[in-house]
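Asker: No sequence on hand, only this structure:
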């Protein structure tokens, strides 16, 4: 467990946010039939009504670039001013090169600008945020931090545990010098004993791509749904309570709780277990589904329109590994009103 909670180095603030959701809307009816369930079953069990899927010619980098551009514009920062581009994803365009290098090149960063991927599955964005914030405290500059995933490419349409949950998307923030530290504290943890609960078995060095691995469906995303739910409520919830206690923030004092959008029903149960009032929960999963590493920054981008200076915002990611990342933000002054 890694806790970052100090005031060393210059303040680092969230200067801008952005997001990108594909235009193609997929409602529950479209995914229910192949999964052997009904649209009503999906809505009742998950709270998800629809999701967005990338077009055949859209990849993770395309969504990440659009979200990155939106965040840069919101921040009033040029790509040439960036010293770091960090992309959190578990669905890269390809095993190599890093998706971040494609994103950075398309955005037009200066030659030599650091760009790399980070994979902590659905916790990836919060892990990336904590990493970038720490680097900027040490070295200064500006960072573009993106969470992006295209899960529709790795789903088994017949697996009702997964096929009905996921959408595609990307969200981004720009970090840089601010008049107060926006990232008050962060904590990154991985509970490795549960690593088999979420997996894509093939496509790496253990089981390389082959006709046999494809025929066996080993390139599909797989998840032990009930065990994951138990992990969230039995492990993640108390970990969040401990993190908030250590940071000196009571759950009922949060202006917004921005969790990974595993599904709206689970998000509500998690918030109740942590002690966050229902009115403070930020939910986008009903419309966009579970967008992996994109879900926290996408939800933050949609939530920030109602945030005010001084508001405390809790970001909570959890996912494969099994990983959990938390970040407590104190919202800075902003001129944005729409």
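Answerer: Cool, the structure landed. The model shown is predicted, which means the values in this text are computed figures rather than measured ones.
Asker: CA atoms for contacts and neighbours, from now on please.
Answerer: Noted.
Asker: Residue 100 and residue 167, how far apart?
Answerer: In this view, residue 100 and residue 167 are 21 Å apart by Cα to Cα, to the nearest Å.
Asker: Correction: the previous question concerned residue 191.
Answerer: Distance, residue 191 to residue 167, by Cα to Cα: 25 Å.
Asker: for residue 319, same thing?
Answerer: Here residue 319 is placed at a distance of 15 Å from residue 167 (Cα to Cα).
Asker: circling back to that earlier point, when residue 191 and residue 167 are compared, which one has more neighbours?
Answerer: Set residue 191 next to residue 167 and count neighbours by other Cα atoms under 10 Å: residue 167 wins out with 29 against 15.
Asker: Second structure follows, compare the two:
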């Protein structure tokens, strides 16, 4: 059987770093207040002339290089983003042009912070069925563009960045020892929209809007819902959560990471954590953390990875991949 095998991972962060001390100069907060509640120390911020597609392209180049591929090989591009360059065309189409890829399939997936997990499972529908030979899946965000800089409860939480993976078809035997995406679980509960949303859009206000969040409620739903999705994804993959080599969660908040890991019985040393350095980069956070785990030598070929995320919608989901 065909599996969707990850053959390369790449990441890109904008040059500008914004510390907690920097934010304390413009909003009523402090370094200690932010760290105590979120675990965040700093975040990256895109420059005014950097579009989210620019971040995506840089991450894509690194993923292609890691996979030993070139833009000419890419026949499918899926970009998970909430902060698209334009209302249309899709950011994926812009990335295709900027990379110089040939005519192929290109579209965006919008599931906010869960976007990368959603995008991977969508890509699996093409790659594992023989419809794509080289798929580029990107999570890219400029979340700082959605911030209300007078709201200390949200503006301190987010940063910008991009991460990407290359998916290629690989032969498997249909067992848990196969490389590739082994199982997933995706969820959405639209009745919880008011817990995390942006108060603008082209067909309502005609504006971009600002991010609004009921943090305590999001935290409560996150730990319970994510844990359920993780268990379901592991079951679909035919593995136990205890079999996982590395847990790569959406980097939303240190307390959520710890709460989910504790509820699932995952050892802390198995959790890839970058929230302290990157903050919450929405759909980019998982591939950014994944790339860091690969670059520092922790995550290796053959390892069993568990990815999970929760975002506005509310959306959430998890997937199990053998690298």
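Answerer: In hand now; what should we look at? Predicted model only: the values in this text are computed from it and were never measured.
Asker: Now do the residue nearest the centre of the first structure against residue 86 of the first structure, distance only.
Answerer: Most central in the first structure under Cα atoms, centre = their mean is residue 293, positioned 2.9 Å from the mean C-alpha point. Between residue 293 of the first structure and residue 86 of the first structure the computed distance is 12 Å (Cα to Cα).
Asker: what do you get for residue 267 of the first structure?
Answerer: Residue 267 of the first structure sits 26 Å away from residue 86 of the first structure, going by Cα to Cα.
Asker: what do you get for residue 194 of the first structure?
Answerer: Per Cα to Cα, residue 194 of the first structure is found 26 Å from residue 86 of the first structure.
Asker: Settle it for me: which of these two has more neighbours?
Answerer: Using other Cα under 10 Å as the criterion, residue 194 of the first structure and residue 86 rank with residue 86 on top: 27 against 15.
Asker: and residue 139 of the first structure, how many neighbours?
Answerer: 12.
Asker: got a list of what it touches?
Answerer: Counting by Cα atoms under 8 Å, 6 or more residues apart in numbering, residue 139 of the first structure touches no other residue.
Asker: same thing with residue 105 of the second structure?
Answerer: Neighbour list for residue 105 of the second structure: 75, 76, 77 [criterion: Cα under 8 Å, 6+ apart].
Asker: nearest residue to the first one other than its sequence neighbours?
Answerer: If the residues on either side of it in the chain are set aside, residue 75 of the second structure comes closest to residue 104, at 4.8 Å by Cα to Cα, 6 or more residues apart in numbering.
Asker: Next, count neighbours for the one you found.
Answerer: Residue 104 of the second structure, neighbours per other Cα under 10 Å, totals 12.
Asker: where along the stretch 51-200 of the first structure do the helices fall?
Answerer: Taking DSSP state H, counting those that start in this stretch, the helices of the stretch 51-200 of the first structure run over residues 60-75, 99-107, 124-139.
Asker: With distance to residue 311 of the first structure as new columns, can those be given to me in JSON lines?
Answerer: Below are the helices of the stretch 51-200 of the first structure laid out as JSON lines (distance: least, Cα to Cα, whole Å):
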{"stretch": "helix 60-75", "distance to residue 311 of the first structure": "19"}
{"stretch": "helix 99-107", "distance to residue 311 of the first structure": "31"}
{"stretch": "helix 124-139", "distance to residue 311 of the first structure": "19"}
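Asker: out of these, which comes closest to residue 18 of the first structure?
Answerer: helix 60-75 (4.1 Å; Cα to Cα).
Asker: ok, average deviation of that closest one from the second structure?
Answerer: If you overlay the two and look at helix 60-75 of the first structure, the average distance to its match in the second structure is 0.5 Å (mean Cα distance after the TM-score superposition for the first structure).
Asker: residue range for that helix in the second structure?
Answerer: Using TM-score structural alignment, helix 60-75 of the first structure corresponds to residues 52-67 of the second structure.
Asker: contacts for the matching stretch?
Answerer: Contacts for stretch 52-67 of the second structure (Cα under 8 Å, 6+ apart): 7-14, 70-71, 83-85, 91-92, 94-95, 98-99, 136, 138-142, 161-166.
Asker: Buried among those residues? Make that a PyMOL selection.
Answerer: In PyMOL, the members of those classed as buried (16 or more other Cα atoms under 10 Å) are selected with the following command:
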select buried, resi 7+8+9+10+11+12+13+14+70+71+83+84+85+91+92+94+95+99+136+138+139+140+141+142+161+162+163+164+165+166
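Asker: Can you tell me how far residue 105 of the second structure is from residue 133 of the second structure?
Answerer: 12 Å.
Asker: okay, and the common contacts of the two?
Answerer: With Cα under 8 Å, 6+ apart, residue 105 of the second structure and residue 133 have common neighbours residue 75.
Asker: which residues in the stretch 1-150 of the first structure form strands?
Answerer: 2-4, 12-20, 24-27, 50-53, 84-88, 114-118, 143-150 (DSSP state E, counting those that start in this stretch).
Asker: Save those as a markdown table, and put in distance to residue 253 of the first structure too.
Answerer: Output for the strands of the stretch 1-150 of the first structure, formatted as a markdown table (distance: least, Cα to Cα, whole Å):
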| stretch | distance to residue 253 of the first structure |
| --- | --- |
| strand 2-4 | 21 |
| strand 12-20 | 20 |
| strand 24-27 | 36 |
| strand 50-53 | 31 |
| strand 84-88 | 29 |
| strand 114-118 | 31 |
| strand 143-150 | 27 |
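Asker: What residues sit buried inside the helix ranked longest in the second structure?
Answerer: Of all segments of type helix in the second structure, defined using DSSP state H, the longest is helix 215-237. When neighbours are counted by 16+ other Cα under 10 Å, the buried residues of helix 215-237 of the second structure are found to be 218-219, 222-223, 225-235, 237.
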